Structure formats: C-alpha cells, structure tokens
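> Provided below for reference: sequence and predicted model.
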Amino acid sequence: MTEQEQPQPGLAGCYRHPDRETGIRCTRCDRPVCPSCMISASVGYQCPDCVRGSSQETRATRPRTLAGGTVVSDTRLITKILIAVNAVVFVTVLTVGDSMVRDLGLIGYDVDPTAYTWIGVADGEWYRLLTSAFLHQQIWHIGFNMLGLWFLGPPLEAALGRARFLALYLISALAGSTLTYLLAAQNQLTLGASGAVFGLFGATAVLMRRMRYDMRPIAVLLAINLVFTFTWANIAWQAHIGGLVVGAVIAYAMVHAPREKRLPVQYGVSATVLLLLVVACVVRTLHLLGG
C-alpha cells in the first residue's frame, strides 16, 4: 500500500478492508466498517461478523415445544398426512380387493390359499407389522380410528413437535402389532390403526398429567374405549394394549427428560423400546418355526 493509499489520521480503516477509510462503526462491536461491509440494523449499522453471530444466536434460542421440538404454525400437519395416508390406502383396498389385505395385513404364520406357500411375519415378512397399521376394510373401522387421530393428534403434535409425534405414532403402531404377533393365533389376520391411536391415548394421559390438567375427561374416554376393546367381537385387544402401554412410555420419556439430557434420553428410550420389540418378534418367530 502506497503512502497515498494509507488511511488519513483521524479516520480508521475498515476492519476487513484496512485501505478503506470510514467513519462508520458497528453498533455491536464498535469496529470500523466501510460502506461495502456495513449492514443496516434497526439502530445504526452492524458488521458482517456480528450479523452472522446474531443469526446463529437466534437459531439457538428459537422457541421449543415442551419436548424440545421446533414450534411451528401448523400443529396438524403430521396428523393430516397420517389421515390422508390411511384414507388413500382404504380407497385402494376397496378398489383392489382383499388381495391387498392378505398381502399387507398382520399374519403371524399361515399358508397362502392361492399359491400354497408360507406367508406371514415368521416367514420374513416383517413389514406386515407396520403396513397392517394403515389398513382398514370397514368404513366404521377407519372412521373411529381417524376420528381419534384427529382429536388426539394435534395437541400431541403441538407439545412434542412433528418428528417426535411421528415417532410416537409409528412406535405405538409397531408395539400394538408386536403384542398381537406374540399373543394372537398364528394365522389370525389383523389390521387397523388402533394400536397407534391407543398409543396417542396413553401419550395424552401422560401429557395431561405433566401439564397438571384435569385427568377425568381422558380417563373416562380411555375407560370407554377399553370396555369396547374387551366386549366387542373381532377386536384385537393385544394391539390396543400394546400401543397404549408403549405410547405412554415413549411420551413419558419425551416430556419428562431433563433439558440438558433431553435428546440422549428421548433417543435412548425410543431405541430401547424398538430393540425390545425386535427381540420379542425374534423369539416369537423362533417359536412358530419350531426353533
């Protein structure tokens, strides 16, 4: 830099471009900034480093839900997506027929009457544990389940956050299917989102207890549904109980985890539950195969 290019006494050089004289300083760090670097703020100007740091601080302090999820404006998005998926599958079942139910419904171990081959979870078709939770054949069946999802889903989605709510729903569905696989007859065909919805019942009870709300409404509603579970014919009570218990366990871990250890506790409990479900399915499979 030549003598003519040296900043004149009394005017500082920009902290990023020392050869550029400026009388402007960052309102946060007081460093001199030239017109190319200064960024307009609510009061005065700021340097690029301070603006970048402010954005990072804003992201770090973004409001969080009770369980640590991101606060969003639409707290029904995942609920609506799940209802839409169930509805699309239901229409597809009506269009395709019973073959889709036979291919994707929960069956422990049975012989396909059309191909005379073994089918079911024990034959390696583990996907049935989850796909069966999106299958319905009767309008009243999907109607009751989707009504429960619509009323129970949004408050949980708002409290947990979208990702945690989806994890709760899917793990509850798997738990209901797993208990059905363990206790029901090996050739019994089971389908429906009841396990997942009962998981939402359990989670709602935990959330209301955590928020110190009046527990009587959810207790009465749950009691009515349990009466139907054990009195109505052709209802897989195993799916209801499995989903209910696991939904409560997952929700408890999510809303009671200490803030400084929130993610390890939530991930740890969810992973442990999934591992136990896998172990239970392996044991059942070995039993059905005579191992």
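On my side now, so go ahead.

> When you work out contacts or count neighbours from here on, use the C-alpha atoms and nothing else.
Fine.

> centre of the chain versus whichever helix in the chain runs longest, how much separation?
Determined from DSSP state H, the single longest helix within the chain is helix 262-288. Helix 262-288 sits 17 Å away from the centroid of its parent chain (Cα atoms, centre = their mean, to the nearest Å).

> And that helix, what does it pack against?
When contacts are defined as 3 or more Cα pairs under 8 Å, 6 or more residues apart in numbering; DSSP states H and E, helix 262-288 sits against helix 162-183, helix 237-256.

> Can you lay out these as a markdown table showing distance to residue 205?
Listed next are those as a markdown table, based on distance: least, Cα to Cα, whole Å:
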| stretch | distance to residue 205 |
| --- | --- |
| helix 162-183 | 14 |
| helix 237-256 | 8 |
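
> Looking at those helices, spot the one closest to residue 199.
Nearest to residue 199 among the helices and strands packed on helix 262-288 is helix 237-256; the distance by Cα to Cα comes to 3.9 Å.

> Give me the angle between the closest one and helix 262-288.
160 degrees (axes from the mean of the first three to the mean of the last three Cα atoms, to 10 degrees).

> can you state the direction angle for helix 237-256 and helix 162-183?
Going by the same axes, to 10 degrees, helix 237-256 makes 150 degrees with helix 162-183.

> Quick one: list the elements packing against helix 237-256.
helix 162-183, helix 194-210, helix 216-231, helix 262-288.

> from the middle of its chain, how far away would that helix be?
Per Cα atoms, centre = their mean, the displacement of helix 237-256 from the mean C-alpha position of its chain is 14 Å.

> Identify the residues contacting the residue nearest the centre of the chain.
Nearest residue to the geometric centre of the chain (Cα atoms, centre = their mean): residue 166, 2.1 Å. Residues near residue 166 by Cα atoms under 8 Å, 6 or more residues apart in numbering: residue 78.

> want to compare, so here's the second one:
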Amino acid sequence: MDQAPSSPQDARSSLPTCYRHPDRQTGIRCTRCERPICPECMVDASVGFQCPDCVRGPSGRQGRAATAAARPRTLAGGTVTADPRLITKILIGLCLAAFLVQKAVGADFEERFFLLGQAYIPSLGAVQGVAEGQWYRLLTAMFLHGSYVHILFNMLSLWWIGGPLEAALGRIRYLALYFVSGLAGSALTYLLAAPNQPSLGASGAIFGLFGATAVLMRRLNYDMRPVIALLAINLVITFGVSGIAWQAHIGGLVAGVLVGYAMVHAPRERRALVQYGSCAVVLAVVVVMTLLRTSQLT
C-alpha cells in the first residue's frame, strides 16, 4: 500500500504534470481520457473539464467550436492576440513604403494613385480620375502623403489612436473599421470637392479611428474629455488650415462613429451580423455616393 504524503510540500511534489505542458503540475484530469491538464488546456464540458484532444473528437468540429469559445475575447468579440498592435504596425509600414516610392519615383506615381475626381493630367496624357473608372483611387489615396510633416503627424496619430483601438476590437474588426472609414472619407471628398482637386492621406481613416475611440470610451464609462479635446483640436485644424480635405475627415469620422457603435454595442448572439452588417451598409453608401458623383461628371 502506498504511503500518504507526509506534508503539503510532499503532496504538491506528487501531483502529475499536464500532458501538454510538462513543466506545470496540476490536480485536474480530463473527464474522458483522465489525462492531467493545466488551466490553459482545460475546456469546459457539461461535467468537469476535458482536454483539447478529446474535445476535438473524430471530426474535429466540436473541438474547433469549443476551443474557439474558450479563447479569451476582446470587448467587441475579437480574438486576443500576442501582438495587439500588429495591424497598426503593418498599416504604418505600408504608408511609409508608399511614401518612399513617392519620393523615389516622383509626381508621376502620385498622379496615378492620389484621389482625383476628373481632370486632364499632361504628364499622363489623358483625362484621369474616379469618374473615368479609376475607382481604385478611393483606396490608394489612403496610403499616400504630401510631405514629411503630413506623414509624420498621420503616423503618430495612427500609432497613438490605432494601437489601443486594435487591442480593444481585435484585428479583423479593426481592419474593417479602418478601411470602411477611409473609403467613406474618400467617397465624400469625391462627391463634394472640385473634380480637379487632388487629395491624398490616411486622415479619413484616422478620423474614423477617432470616432470609434470616442464610442468605445463612452461604452467603458471612461473620462471623455481628453478624446473630445483632441478631436476638437483636429477639427479646428481641419477647417482652419487651407489645403486640407475636410470632406475626408468628416466622412471618415461619421463612418467611424457608426461602425464603432455597432462594434462595441452589438448583442452577443448576433454580434458578427451587426458588426459586419454595419460595415456593409456604410460601403453601400460609399458606392451610392461614387455613382452619384460619376453620373454628374460624365
């Protein structure tokens, strides 16, 4: 007959180790295969806990669903990741890479990809613009910048605002918010600005992040004064400094508030439908504005 442990220390040393993490002792076993499992490997079952291998089962469908349900989630339902700022870093990298290409190639590159309604560009030898079927300009303009100061302020804003927001929403929802806001800003600029007025910059998408951040802070009952003050300063600059496409800022801000509200207030049982449905609605408005302006110019 085995001897009982003579002390609490002996009892702890006699505990088995997790079958997936040999460095972790545990007193919990899978209710199906009875293998020892640590808290990280435990998946809630109808009775007790099961290990990931047993939960997967023969088809793997049950396991994927249970494992997904057991993963930690953000406020908006996104998956918590090891690097919560990865998408923000990638977006900044894309903007910096595009800026380097701008400096290396020159005006010819900008004139092919900045936002333009309709105008004759001598260096390209033809009428160019969204009205000519170049819808891609609504997207590519979001990654171009006109000067070192322009890209510096936008990238700093993207890092300060985007990083925490990405952590709160999750990567996919954050990326959807960014592009929907940027496209909404581009579409409103195309609709309201002079057709021969070029526009470029990530400001529309960043203003969308501002709007979503304000909604998130309201949802969490945080002090709203800092973000309101920062947004007010940016709006004063938007309307007080010449050469700024205010339409992009306002379009991005409105889209960011709408999509951000859907992201953080969507009911759990219909979360994905409400969140991505709101993105689809805003994108539909973008298409309508683009078609309307195109019909006016052609």
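Perfect, thanks for sending it. What you see is a predicted model, and the numbers here were worked out from it, not measured in a lab.

> Just the TM-score for the two chains, thanks.
After superposition, the two chains reach a TM-score (TM-score structural alignment, normalised by the length of the first structure) of 0.83; 254 aligned residues with a Cα RMSD of 2.0 Å.

> follow-up on the earlier one: adding distance to residue 238 of the first structure as columns, could you present the helices and strands packed on helix 237-256 of the first structure in CSV?
Below are those laid out as CSV (distance: least, Cα to Cα, whole Å):
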stretch, distance to residue 238 of the first structure
helix 162-183, 5
helix 194-210, 8
helix 216-231, 9
helix 262-288, 14
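
> hey, where'd the strands end up in the stretch 51-200 of the first structure?
110-111, 118-119 (DSSP state E, counting those that start in this stretch).

> For the ones you listed, please prepare a markdown table with the additional fields distance to residue 47 of the first structure.
Output for those, formatted as a markdown table (distance: least, Cα to Cα, whole Å):
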| stretch | distance to residue 47 of the first structure |
| --- | --- |
| strand 110-111 | 70 |
| strand 118-119 | 66 |
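
> From residue 197 of the second structure, how far off is residue 125 of the second structure?
The gap separating residue 125 of the second structure from residue 197 of the second structure is 18 Å, by Cα to Cα, to the nearest Å.

> Between these two, which is the more surrounded one?
Neighbours per residue (other Cα atoms under 10 Å) separate residue 125 of the second structure from residue 197, with residue 197 holding more: 14 against 8.

> Just to check, that one is in contact with residue 117?
Yes: Residue 197 of the second structure lies in contact with residue 117 (Cα atoms under 8 Å); the separation is 7.2 Å.

> Need the counterpart of the residue nearest to the centre of the first structure in the second structure.
Matched to the second structure by TM-score structural alignment, residue 166 of the first structure sits across from residue 175.

> Measure the mean distance from stretch 272-289 of the second structure to the first structure post-superposition.
Once fitted to the first structure, stretch 272-289 of the second structure is off its aligned match by 0.8 Å on average (mean Cα distance after the TM-score superposition for the first structure).

> Let me know how buried residue 115 of the first structure is, in neighbour terms.
8.

> Minimum distance to residue 124 of the first structure: which of the helices and strands packed on helix 237-256 of the first structure has it?
Comparing these by Cα to Cα, helix 262-288 comes nearest, at 9.0 Å.

> What residues in the second structure pair up with that closest one?
Following TM-score structural alignment, the aligned partner range for helix 262-288 of the first structure in the second structure is 271-297.

> circling back to that earlier point, with respect to residue 267 of the first structure, which of the strands of the stretch 51-200 of the first structure lies nearest?
Here strand 118-119 is closest among these (Cα to Cα), at 33.1 Å.

> The closest one: average distance to aligned residues in the second structure?
Averaged out, strand 118-119 of the first structure is 1.2 Å away (mean Cα distance after the TM-score superposition for the first structure).

> so that strand corresponds to what in the second structure?
Counting by TM-score structural alignment, strand 118-119 of the first structure pairs with residues 127-128 of the second structure.

> could you measure the nearest residue to residue 85 of the first structure once chain neighbours are set aside against residue 105 of the first structure, distance?
Nearest residue to residue 85 of the first structure in three dimensions, chain neighbours excluded: residue 134, at 7.5 Å (Cα to Cα, 6 or more residues apart in numbering). Separation of residue 134 of the first structure from residue 105 of the first structure (Cα to Cα): 9 Å.
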